[in-house]
Structure formats: structure tokens, C-alpha cells
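Enquirer: Let me see the structure of the following:
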Amino acid sequence: MSFKSDIEIAREANKKPIQEIGARLGMTSDDLLPYGHDKAKVSQAFINSVQGNKTGKLILVTAINPTPAGEGKTTTTVGLGDGLNAIGKKAAICIREASLGPCFGMKGGAAGGGYAQVVPMEEMNLHFTGDFHAITSAHNLLAAMIDNHIYWGNELEIDERRVVWRRVLDMNDRALRDVVTSLGGVANGFPRQTGFDITVASEVMAILCLATSLKDLQQRLGDIIVASRRDKSPIYARDIKADGAMTVLLKDAMQPNLVQTLENNPAFVHGGPFANIAHGCNSVIATTTALKTADYVVTEAGFGADLGAEKFMNIKCRKAGLAPDCVVLVATVRAMKMNGGVAKADLGTEDVAAVQEGCANLGRHIGNLKSFGVPVVVAINHFSGDSVAEVQAVIDYVETQGSEAILCTHWAEGSKGAIALATRVAEIADSGISQFAPLYEDDLSLFEKIECVAKRIYHADEVLADQSVRNQLKDWEAAGYGNLPVCMAKTQYSFTTDPNRRGAPTGHSVPVREVRLSAGAGFVVVICGEIMTMPGLPRVPSAETIMLNDLGQIEGLF
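Expert: Modelled structure (predicted):
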């Protein structure tokens, strides 16, 4: 049996004008700023007008640790949203925008798949409405203004050795991780060592996704710590007088983007911080707007539940006053087999024992999510090679964990394949049984917060950190930042900091290599193990097979 590729399916989509999609959520043409016929920005005036509306039910979609076998978290998010609409519920979905770096690296796109996609797929995976470009420009404007201030006399007495604001680029480019700038003589400024991060790791991205208004955005941008003086006192972006111009560059990017699924249901696509090196959730303003205009909102958090869901609960929900009514944990039979030790090339062979062995990873995530007080449903994203016995092995295992698993075929069948999941999720969300609470209180010390996540989510024995790291955390506490949550930067592939350790390992340690204060975003980034804030391209990047065909259509984005 031959299947159409995601891009072929997306190309055949019967899209409706974006004004029709907006009307489903109570938006008029005046409330939308169209970008072509099939995508639009939602106006701040409309967002302000719905704040008094009833708040809908919030459903979080997360997943097991990603494997090369694929899990289909975004596909399930879209399928569930379509499924809820198919059973007569007023539902919207909220997902992140795609980063160009991974699109041209390994991932090749992030808009769902099969018959559970968001369209226009090509534009979403490329330049879309320009939000990431605006974030890149605002971030780098600040970098330019810092160096310019130093060049013209350094009135603020910035210690050039203590400039912490790097530059960003929305591309995977390992050559830019560590660079020296301002070479070539006096006219080019003072040489110093710095580097680039990928745009989705920028604090500006995190700020955009956590800000609630343009006023809040400018306040947070001004709070960014960019450098320090010789006495270690901080220099803020507002000291450089960059916050106003940065806000101007981000004015349109702050407005959520509205698009549609293949089944013409509304989808907000806005923001996109990485989940392993940032907080991994779409924007607060998109999620809260969706909750005021739909009865059910399905959103996702990046990578596995140990990263994206943990940050969704401990950072986004804490900051925005949100509480999920139900959590859907996505798993696949293929991924269970890989966690059970089966090589990718052998995944097509039935192996119930390997499925059972690999379910330990799934069980760990179920237990972790329940520790937040939320009800958990497992969605088994179906692949054509899955045997009945393998699927049943996952269902039986999940039952032993005090949860339930539902087989979903939305990739092949769209909403029809997610009816059972949608029906059960709606029942749970409506029941009010969720007793959500973040994992730790604000008043714990920063190091205790790191230990809390490491021990309760990663199931580590200890956190390893040099005295310099511990002293830095204490200095920040003394400066008034002790109440901030922590944003753990760690490999997405394992509960440990070793990407090759699958399953549910115990008896491991979490080494903290570096900590960074994101004062504007309002969290402390904790870099664990060998995590990179500027990824590199793989040996054979997806970019090698992305091209235009003879009809001028894009090929290779999947």
C-alpha cells in the first residue's frame, strides 16, 4: 500500500478563507490582519474584548522521550482538536511555530502529519508571518547597541569580559557557537569572544511567549541583563535604551497567528521556544485567547514530558495562571520497541516482549505527570506495521499504571481516527477531577528547585554542580531572583543527561555545567550535560532534499 506524503496531502487541502475560520471563534474581518488568504494575525483589540468571556478547558498533549522511530505529538494534537470538533465540541488548537534550523536539519517540518495537519504547511515551516525574523532582529539590535555603547565611550562602564548577551540566528550553524567579533582595527570596535545561539533559544523568544501585552513585553525586555560592571552590578537592556526599539520590532510578532487544520478547524500557531534549551511552549497570549474563544483548547509542549510538560506546568502555568484539565501522553508501539532495545531497521518485526520492556519509559512519564495532580490518558499513535498483540501489550501495561490507553488512527483517517480519544478527553476535562499544582513552591532555593526536578522528574540520585555554580545561584537569590522557576536545559532523548540511555534509568547524576539568568523571561536556565544552545546540521541535512519541482512547488518538507 502506498501512502501520500504529508506535503502531497497538504497541497490537496480544501482551505477556507481565514475570515471564515475566525468567525468560528467570534472574530470579524476587522479583528484579523490577513497574510494572504489562509493566515492572519489576531488583533490586540479583539484579544482585549474577550477577556471577560468564560474560560474553556485546557488539554495538554505531551509525549514519551523522542526516538528515531517517531511519536507524532503535533499530529496527535491536531487529530484530537479535529476529533473534538467532530463530536460537536467547540475546540481550537495551539501549537508552536517551526524553527528553520531543524526544518533544514533533521526534522523537516513541524505542522502535524498525514490527515492531521495544520495548513498552509509550507509557509508555516518557512517564513510564515515573519515572527522569528522579528525576534532575531530585536535580539541582534540589542547586541549591536551593547557593542556600540562600548565603542562610543562606555558611559555605563560595562566590563567587556562580562557581556553575556550573545547573538542569534534561526539556523543550525555549529561554526558560530564560539566566535571573536570586532577584528580588523580600531574602527571596528574592541575584539571580544562571544557566540551565536539559535533564535528559538533567545530570551527574547521566551519573553514574547510569556508576555501578556505590549506594555508587559517592553517591561520584560527592559529587564534583560546583558552585562555587568567590574563590581559585578548588572547592566539591563533599558540601561542601553534598547527596550523601546525592540518592542517596535516585535509589535506585530506579539499578535497570535490564526490558521486552520485540514478539516478547517481553527489553529493558533504562535511562538516557538525550544523545549530542551528553553521552555518549549507556544505563547501565553495565544493560549489564553484560545481559552476565551473556544470551549476546549488542545495545546502541546515540546519533546518528552520530562522537558516540555514539566516546563509547561512549572513555568508557563505558574506565570500565566493556567491549569490543565487533562493531559494526553503520546506513545507509539515502534518507540516502545526502540526503548526495549530493538534497532530501527528491525522495527517492522513483531516483538511483544520488546514492547513490554520499553514500556518502562511510558510508565515513568505517567507517574511524573500524575505527580502534578492531573489526569493522564495515553494516546497510542498507530503505525501500519503495529500488530494487534503489540498494541494490546501497551494498553495492558498502561492499565497497570492506573491510567488508560486509546488507539488513535488520526494520521490515516483524520478526526474519525481520534473520536474515541476526543470523547474520553472531553469527559475527563468536563469532570473537574484535575487537582493541578506545580511541582515546587516559589520560595524554595534555586538549587533546591533544580534538585526537585532532577530527583522527582528525572529520578536522579543527585545534582552535581561546582561551587562557582552554587555561588552564582546564591548571588541571584541575594539580588531578589530566588523566587524564579528553573528552566532545565537537557537532552530530550533520555531522563539522564546521556542521550543514549533509553528506558527509565535510575542511579544516575545530573551535572549542571552552567546557569544563566533570564531576568526578563523570569526563569533561571540550568544547562545540564553537553546540551548545545546552537545546534549543528547532521551529516545528511534535510536541506539536501528540499527543492522546487518543475511546477514551482516545494518538495522535501514533510
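Enquirer: When you work out contacts or count neighbours from here on, use the C-alpha atoms and nothing else.
Expert: Noted.
Enquirer: Need the distance between the two termini of stretch 185-204.
Expert: 31 Å (Cα to Cα, to the nearest Å).
Enquirer: can you give me the strands in the stretch 301-450 of the chain?
Expert: 326-331, 376-381, 404-408 (DSSP state E, counting those that start in this stretch).
Enquirer: in this structure, which helix has the most residues?
Expert: helix 131-151 (DSSP state H).
Enquirer: who's in contact with Met246?
Expert: Contacts for Met246 were tallied using Cα atoms under 8 Å, 6 or more residues apart in numbering; they are Ala138, His139, Leu141, Leu142, Gln218, Leu221.
Enquirer: Quick check: of these, which has the highest neighbour count?
Expert: In terms of neighbour count, Leu221 stands highest of those at 29 neighbours, by other Cα atoms under 10 Å.
Enquirer: Skipping adjacent residues, who's closest to Glu155 in space?
Expert: The spatially closest residue to Glu155, leaving aside those adjacent along the chain, is His149, at 7.5 Å (Cα to Cα, 6 or more residues apart in numbering).
Enquirer: And for Pro102?
Expert: Taking Cα to Cα, 6+ apart as the measure, Pro102 lies nearest to Gly108, with 6.5 Å between them; neighbours along the chain are not counted.
Enquirer: coming back round to it: what about the residue nearest to Glu155, distance to Val163?
Expert: Separation of His149 from Val163 (Cα to Cα): 12 Å.
Enquirer: And Ala201, by the same measure?
Expert: Distance of Ala201 to Val163, given as Cα to Cα: 17 Å.
Enquirer: Could you also give me the structure for this second sequence? I'd like to compare it with the first:
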Amino acid sequence: MQTDIEIAQAAEVWPIEKIAEKAGLTPAEWEPYGRDKAKISVDETAHKSELGKLVLVTSINPTPAGEGKSTVTVGLADALNGIGQQTMVALREPSLGPVMGLKGGATGGGYAQVVPMADINLHFTGDFHALTSAHNTLAAVIDNSIYQGNPLHIDPRRLLWKRALDVNDRALRHVTIGLGGPTSGVPREDGFDITVASELMAILTLSHDLMDMKARIERIVIGYTYDKEPVTVKDLGVAGALTTLLKDAIKPNLVQTLAQTPALIHGGPFANIAQGTNSIRATKTALQLADYVVTEAGFGADLGGEKFLDFKTPLLGKHPDVIVVVATVRALKMHGGLPKTALTEPDEQALATGLANLGQHLQSMTRYGVPVIVAVNRFVTDTPEEIAMVEAYARDFGVQAYVADVWAKGGAGATELASAVAEAAQVASDFKPLYEADDDAVVKIEKIVQTIYGGAGVELSDKAAKQLREFAKRGWDKLPVIMAKTQYSLSDDAKKLGAPKDFKIHVREFIPKLGAGFLVVMTGTVLTMPGLPSHPAAYDIDIDENGRITGLF
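Expert: Okay, the predicted model is just below:
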């Protein structure tokens, strides 16, 4: 059986000008980055006056068994094109952290991939490098300001802005900088976040244009003075320099699927520590060009799905017309208590127990008032009886389930799913956000915990409660909330699989991100700098004398 990269390397890849023409872009709206990639820039008033249909793909809570959300997203887009619907796909860019670590890339798999797969999963068009450079330029400016007499009276003990690196490096979570004598800066404690957790990544994906991005960067709170007053990038005077470093990164990237469906890939915030969606610009551009746009949100519906619906939707100015929840029999059996080593064996009892995880996501997604469909991502070990159990369970929620056999068959393996999505997209929906914009932060969090997670409530640490009191004085307490939570469980305990009940979410602190326009809610033990596993994927990746890559999935 061929690996993902072998399939991608053997594929016919069209010249990017042909994909740009197929997408409906004018020559002035794109610029080539080699033969098979391009940067695009489309005015928000250009092309269609009425936006296309938006399909959001999300999933159950991920497990080591794999769910294949990106694979289904790509396969569904190809399938919609296959049934005559002009379709584009809009995805996030992969981070090198999981590519070299455990999770893998984000280009789909098998015959449902975006290409050039290796380039996209590695350096692509340099967006992440630009973000990392901009982030660390700001960090350098902050420490230089302190060193050069500290004219802004920044309290080094109250700095919020860490450094960033697009690598899973646990050794950098907590560091001491400024050692080496008077000319090496002011010694203080610091740390690193992974680049996808940077507020600049969030801002890149939320900005409509360069000036919007610059204004957002100016609002970033980097820390506090000795008098506990916030210090912003505007105070430092470097918003222009940071925006300049990101002038190309703000442009979405155009590539293609194996079936030559145009694909926009742009931005890559993780959904367990950030907002988990691709950029506003990429999604909006695709909606201007295509009749259908298939996009995904990171991790499960409890994280990326909720954030897309409650945070991105108001900024995008359009809600999804259909929500697709991806599930696999293997993952559901794991949620039912079966170990990973036993997932290939039929076990209807474990599946019956694990289906409660799907049930919680169906309950939470259907409450938004948008048609919901289940996509069962098929594995060769699935039995007809097991698939029938998933279909019957979904029907109890008034939701239809369809098999997606896209890894092996590409779009041809999701024709029935595509037809159902196209039909559902024509149904008038009554979108209902989860919370009101003027709800305070605790109310917003409680609604997420009780409605989306199925939990009992929220517990704030003393630090978090004190922060909220201070935020209220500054008018920050009603900002949207972005939950930083383990992706593996509906709770904040990664070991509680399935659909736990009567749990509380433990909030240890808040991180204000005024440039992005939200509060990050740090829960449980979630970290903003992941670590590598005992056997990282980097051990398996190699390249030969001809530049041919192996081991990249």
C-alpha cells in the first residue's frame, strides 16, 4: 500500500496558472510562488455579490486512532466538484511542531490530499517563518526598551509577551534570559510559545487587510508597568515594522487537491490553545469565487467547531450552511474504553459506549440551528454492522450519517455525502450563537461548558478570579473567550474519554489578547509549547540525493 507522500509524489499536479484560472482569479489577483503555489490578493468587493455556500467540517474528540478530518474535508470538496458544484477548499497551514512530532501534517491523506504535500507540510511559502520573525522582533524590542533605560516603566515581572518557535521544544517553556553581564540585557524569567499560539498568528487570520492588521498589532498588550497599567505595541512604536514583516504572509496561498480542486491554505492557529481556524481572508475569498466552500476547524467540535461558530462567524459575516461532524468506528471504540491495540476487532459494546461522545457533539452542533450531517470516515476493518450502529445512533438525533471512503477513493468515495451536503445547504437555517456579545466572560465560559462540553460548570483559580476583576475595570471582561483545553476529552482531563458528566472546567488563568480581540482561557494543564513524543516523526523522515523525501506520512 502506498503512503500518503508516495501518492502525492506520483500525482499529476497542474501548473498554478491553470488552477488560478479554474478558480476564477484574474491575472492581477495572484502571483506565483514556483510552479505549483501562488499568493493571492482579492478585494472583498470583487467577484460575486452573493457569497457561496459554506460547509464546516468538524469532528468528535480526536484519539490516537485517527479521525481524518482534513482527509474528509478534501474528499468532500472533490466530491462536490464531482457532482457539478463549483467548489473550493479552505484549510489551515500545518505547523512544523506536529509534522516533526506526533500528530502529523494537515494536508489530508491517501487520494484526498492537497498538493504539493511535502512543501505545504514543511516551509510552504514562508508564512510561519515571517510570523516567528515578527513575534521575536517584538520580544527583542521589549527587552531592548527595558535595557535602554526603560522609558515605558515596563515591569519585567509582569510581561505577557514570550518568545516563539515553530518547534515542539519543552525545554524552552521556562527560561532565564539576559545573563552574561551588563551588556547582555536585564536578567529575567521568560519562556517560549509555539508559533501557532502567538497572538500575531491569531491577528493574521482575523485581519481583513494590511491596515486592519496594523491596527490590531498596535492593540497587543505586551505587559504592564510598575503601576499595573497595560503597555501596548503602540506604546513601543513598532507596529509598522511588524506589519512590514507580515506584508506577504497576510496573502492567502493557492494550491490544489489531487483532483485539481482549487485550495486556499492560510494561517494555522491550533484549536486547543488558539482559535483553530484558517484566515478570514482565505474563507471570504473562497466564498466570493466558488458556489461551495468546504472548510474545517481544528480538533473536535468542542474546540475548533465552537470557536468557528461563536468567534469566527460574526467576523466573517456568514455562518455555515451545513456542519459535517466526522467520526470513525475506530475512534468511537476507543472512546468506549477499547485500547488502541484492539481497535481492528469488532466490539459492538465498546462502540455503543463510545457513541456517547458523538452524541454530545451532535447535541451541541444541532443547537446552532444549522443542518448537521455525520461523515463516517471508513477504515478497512469497519464492519457493516458497526457502520449501521453509527448511522442508527445519528438518526436518533435527527441527523443522517454517510460513509466517506475518501482515503482510498478520493472524491468518488463521498458522492452520497456530497449530494446530502448540497441538498442540506439549500435548507433555510436559523443560526443561533451560543452566547450574547455583552455576556461577561464567566457567563460565556459556563455556556460553553454546559452546552458544548456537557459539563456542570466552571471553577476559577484565585488568580483567574482576580484577573477578571481587574479586566472588568478596563472593560475587557466582555470579550469573546477562546478556550485553551485538551483536545482529547470534553473535560479538561485528557484521560476522561467518551462523554463524561458532572465535571467542572478548572480555569487557572486568563491571557488578554486585545489585538486579536479575545481572552484566552487557560484550563487544566494545557500548555502553549508542546513537547515531542518518545518517537517523534522526525526519526522517520529522510531525503535522498535526488531530493526525494520519504517518511513524511
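Enquirer: Now the TM-score, please.
Expert: Once superposed, the chains reach a TM-score of 0.98 (TM-score structural alignment, normalised by the length of the second structure), with 553 aligned residues with a Cα RMSD of 1.1 Å.
Enquirer: higher neighbour count, Ala201 and Val163 of the first structure?
Expert: Neighbour count, other Cα under 10 Å: between Ala201 of the first structure and Val163, Ala201 has more, with 24 against 20.
Enquirer: what's the neighbour count on the counterpart of Ala301 of the second structure in the first structure?
Expert: Using TM-score structural alignment, the equivalent of Ala301 of the second structure in the first structure is Ala305. Ala305 of the first structure has 29 neighbours, counted by other Cα under 10 Å.
Enquirer: What is the corresponding segment of the first structure for stretch 126-146 of the second structure?
Expert: Residues 130-150 of the first structure are matched to stretch 126-146 of the second structure when aligned by TM-score structural alignment.
Enquirer: Relative to the second structure, what is the average displacement of the longest strand belonging to the first structure?
Expert: Scanning the first structure for the strand with the most residues, using DSSP state E, yields strand 509-518. Superposing on the second structure places strand 509-518 of the first structure at an average distance of 0.7 Å from its equivalents, by mean Cα distance after the TM-score superposition for the first structure.
Enquirer: Show me which positions of the helix or strand just after that strand end up buried.
Expert: The first helix or strand that comes after strand 509-518 of the first structure along the chain, using DSSP states H and E, is strand 523-528. Neighbour-count burial for strand 523-528 of the first structure, counted by 16 or more other Cα atoms under 10 Å, picks out Phe523, Val524, Val525, Val526, Ile527, Cys528.
Enquirer: who's in contact with the spatially most central residue of the first structure?
Expert: Among the residues of the first structure, the one closest to the centroid is Gly280, at 2.5 Å (Cα atoms, centre = their mean). Contacts for Gly280 of the first structure (Cα under 8 Å, 6+ apart) come out as Gly272, Pro273, Phe274, Ala301, Gly302, Phe303, Leu307, Gly308, Lys311, Phe312.
Enquirer: do that again at 7 Å, thanks
Expert: Neighbouring residues of Gly280 of the first structure by Cα atoms under 7 Å, 6 or more residues apart in numbering: Gly272, Pro273, Phe274, Ala301, Gly302, Gly308.
Enquirer: for those residues, which one is nearest Thr55 of the first structure?
Expert: Closest to Thr55 of the first structure out of the contacts of Gly280 of the first structure is Ala301 (20.1 Å), distances taken as Cα to Cα.
Enquirer: I'd guessed that closest one sits against Cys281; true?
Expert: Yes - taking contacts as Cα atoms under 7 Å, Ala301 of the first structure lies within contact range of Cys281: 5.1 Å.
Enquirer: Overlap in contacts, those two.
Expert: Residues touching both Ala301 of the first structure and Cys281 (Cα under 7 Å, 6+ apart) are Gly308, Phe312.
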